[in-house]
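>>> Provide a 3D model corresponding to the input given below.
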Amino acid sequence: MNVIWTPTAELSYAKELDKINKKWSVNEIMDFMNLVDDFVKKLESGIIEGKVSQKTNLRSFVISKQTTLYFDAFEDTQTIELLLFWNNKDNPKELKEFLNI
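This is a model prediction of the structure:
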């Protein structure tokens, strides 16, 4: 599978790294980056994990207690689009706005 990072995914990933950096240490940043890298590698190999929304058909996967990754999978083109890294403590109404639901 081809994994594509949308601009929103790239920006929200950077924001999550910044939040981790402000609260924790470099070790936690590296741990988070490794969790994301491991999950992306699974996606690239065709292992698609996570919940599927009945409403939007988007998928979500909890990367860590604090962060959920939202993504879309297109079987016909063998493509996965990473959409958003969401801090689970943020306002859920904003999540709906980001995902246009």
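>>> Going by C-alpha atoms from here, please, whenever you check contacts or count neighbours.
Will do.
>>> Show me the strands in the protein, by range?
2-5, 51-52, 59-64, 67-74, 79-87 (DSSP state E).
>>> So which residues make contact with the fourth one?
The set of residues external to strand 67-74 that reach it, using CA atoms under 8 Å, 6 or more residues apart in numbering, is 16, 57-63, 79-88.
>>> 6 Å instead, please
58-62, 80-88 (CA atoms under 6 Å, 6 or more residues apart in numbering).
>>> ditto for the first one
Outside of strand 2-5, the residues that reach it under the criterion CA under 6 Å, 6+ apart are 44, 79-82.
>>> switch to 10 Å and redo it
In this structure, residues lying in contact with strand 2-5 by CA atoms under 10 Å, 6 or more residues apart in numbering are 11, 13, 40-41, 43-46, 71-74, 77-84.
>>> Second input sequence below; structure requested for side-by-side comparison:
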Amino acid sequence: MRKIVWNKYARLDYYKNIDYLLENWDETVTQNFVDAVNKIIEVLKKGQFDFQNTNITNIRRVVLTRQITLFYKTEDHSVELLRFWNNYQNPEQMNI
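This next block holds a predicted model:
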């Protein structure tokens, strides 16, 4: 099993997305997002990294919902979650 490490941007993005969903949608939609994140984290823990490469070395991405993409990088024994990026934002503003 690989260790999952949340960087400060990933943690901030994650909670901002939850806040947004609770304010603008409902608990079911919010729970679906949380469940999608937990499911992907379990896959990453098992060392299954076959998600899409990005143009940045060692950084991959996986679409969690139509609106949110998780960016992460892998190390020898860990996976670092980098951003939970809203797909409607300008990708040039994403600090990875």
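>>> Buried only: go through the contacts of strand 2-5 of the first structure for me.
Neighbour counting with 16 or more other CA atoms under 10 Å marks 13, 40, 43-44, 71-73, 79-84 as buried within the contacts of strand 2-5 of the first structure.
>>> on that earlier part again, same list (the strands of the first structure) but as a markdown table, adding distance to Met30 of the first structure.
As requested, these are exported to a markdown table (distance: least, CA to CA, whole Å):
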| stretch | distance to Met30 of the first structure |
| --- | --- |
| strand 2-5 | 19 |
| strand 51-52 | 25 |
| strand 59-64 | 13 |
| strand 67-74 | 15 |
| strand 79-87 | 16 |
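>>> Of the ones you listed, give the one that comes closest to Phe32 of the first structure.
strand 59-64 (7.6 Å; CA to CA).
>>> Looking at the first structure, which helix is longest?
As assigned by DSSP state H, the longest helix anywhere in the first structure is helix 26-44.
>>> distance from that helix to the second structure after superposition?
Once the two are superposed, helix 26-44 of the first structure sits an average of 0.5 Å from its aligned residues in the second structure (mean CA distance after the TM-score superposition for the first structure).
>>> hmm, who's touching that helix?
By CA under 10 Å, 6+ apart, helix 26-44 of the first structure touches 1-4, 13, 16-21, 45-49, 61, 63-64, 67, 69, 73, 78-80, 82, 85.
>>> since we're on Thr68 of the first structure, how many residues are nearby?
By the criterion of other CA atoms under 10 Å, Thr68 of the first structure has 17 neighbours.
>>> And Tyr88 of the second structure, by the same measure?
Neighbour count of Tyr88 of the second structure, defined by other CA under 10 Å: 9.
>>> At the geometric centre of the second structure, which residue do we find?
Closest to where the C-alpha atoms of the second structure average out (CA atoms, centre = their mean) is Leu70, at 2.6 Å.
>>> For Asn86 of the second structure, see how far away that residue is.
Using CA to CA, to the nearest Å, Leu70 of the second structure is found at 9 Å from Asn86 of the second structure.
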